[in-house]
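S.K.: mind looking at a prediction? Sequence and model below.
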Amino acid sequence: MTNTRNAAETIALQSLAWLVGNEELLGVFMGTTGASQEDMLTAAHDPEFLGSMLDFILMDDNWVIECCDANKLPYEKLYEARQSLPGGGNVHWT
C-alpha cells in the first residue's frame, strides 16, 4: 500500500466521521445505500466502501465544502482521495 493510498484512506475515514456526525445526511446515506450502522462499522476498513462513501459526498458541492471545512482540507482533497481508492479512476467514454 502506497503513501498516497494511506493518505486517501485517512481522508476517507475523516470524511466518514464527518458523515456519521451529520444526522440528516447520515440518514440520506443509509437510506440510499441500505447500509446499517453496523455495516458501516464493519466496512470502515474496506477501501471500496470508503470510495463509495466519498462518491456519495462528492455528489453535492455543499457536502464537499462542509466536509472539507470540518476537516480543514482543501476542497479538491476529497476528489483526489477518491481517485486513489478502488474504482476511483477517471472514466473516459470516448
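M.R.: That came in fine, so what should we check first?

S.K.: for the rest of this, base every contact and every neighbour count on C-alpha atoms.
M.R.: OK.

S.K.: does G87 count as helix, strand or coil?
M.R.: Under DSSP: H, G, I helix; E, B strand; the rest coil, the three-state class of G87 is coil.

S.K.: then the one 3 residues further on?
M.R.: State at N90, reduced to three classes by three-state DSSP: coil.

S.K.: which helix of the chain spans the most residues?
M.R.: Longest helix in the chain, counting residues (DSSP state H): helix 3-21.

S.K.: the structure to be compared is supplied as follows:
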Amino acid sequence: MNTRGRLGHDGPLNRDHKLTERQTGALKKPVHNPREVAEIVAIQALGFIAGDPERLGLFLAETGIGPETLRNAASDPQFLASVLDFVMRDDATVTAFAKASELHPTNIAAAHQALGDPKWERDVP
C-alpha cells in the first residue's frame, strides 16, 4: 500500500525532520523533587501575597524586607519557607491561597514541611 499520496509526505515517518527546542519543550521531564515542587508552591504563594496590598504590607512588615528586595529574596530557600509560614499560620489565608492556586490545603502543608527544617530525629548512640 502506498501511503505517500495519502499522507502528503514521504511516508508515515520522515526521519530527516528535526524537532526544534520549542517543539520538544512539552516533552521535558516534569519536576518530581519534593523540594523543587515546594519552592514552586512557595513562589505561587508569594504571588498570591503580592496580589493583595494589605496582605503584602503585613508580610513585608513581618519579614522586615522592603519591596525592592523582594525579587532577590525569592531565590533564598529560607525566605520561601517564611512565605509558606505566613500562609500556613491562618486558616483563612490557607483556604484563600488553596482556592486561588487550585491546590489542596494538604499539598500546601506538604510544601511547607518540605521547605521547613528537617524532621527531628532522635540521636542514637
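M.R.: Great, that's in hand. Because the structure is predicted, anything quoted here is derived from the model rather than measured.

S.K.: just to revisit the earlier point, give the next helix or strand downstream of the longest helix of the first structure.
M.R.: Downstream of helix 3-21 of the first structure, the first helix or strand assigned by DSSP states H and E is helix 23-33.

S.K.: on average, how far is that next one from the matching bit in the second structure?
M.R.: After superposition onto the second structure, helix 23-33 of the first structure sits on average 0.9 Å from its aligned residues (mean CA distance after the TM-score superposition for the first structure).

S.K.: what range in the second structure matches the next helix-or-strand element following that helix?
M.R.: Downstream of helix 23-33 of the first structure, the next assigned helix or strand under DSSP H and E is helix 37-43. Alignment of helix 37-43 of the first structure against the second structure: residues 67-73, by TM-score structural alignment.

S.K.: contact partners for E9 of the first structure?
M.R.: With contact set as CA atoms under 8 Å, 6 or more residues apart in numbering, E9 of the first structure has these partners: P47, L50, A81, L85.

S.K.: that older thread, what residues in the second structure pair up with the longest helix of the first structure?
M.R.: Under TM-score structural alignment, the match for helix 3-21 of the first structure is residues 33-51.

S.K.: now do the buried residues in the matching stretch.
M.R.: 35, 37-39, 41-46, 48-50 (16 or more other CA atoms under 10 Å).

S.K.: could I get the buried residue list for the match of helix 37-43 of the first structure?
M.R.: By neighbour count on 16+ other CA under 10 Å, the buried set for stretch 67-73 of the second structure is empty.

S.K.: in this structure A81 of the first structure contacts A8, no?
M.R.: Yes: counting by CA atoms under 8 Å, A8 is a contact partner of A81 of the first structure at 4.2 Å.

S.K.: the contacts of E9 of the first structure in helices, which ones?
M.R.: In this view, these that belong to helices under DSSP H are P47, L50, A81.
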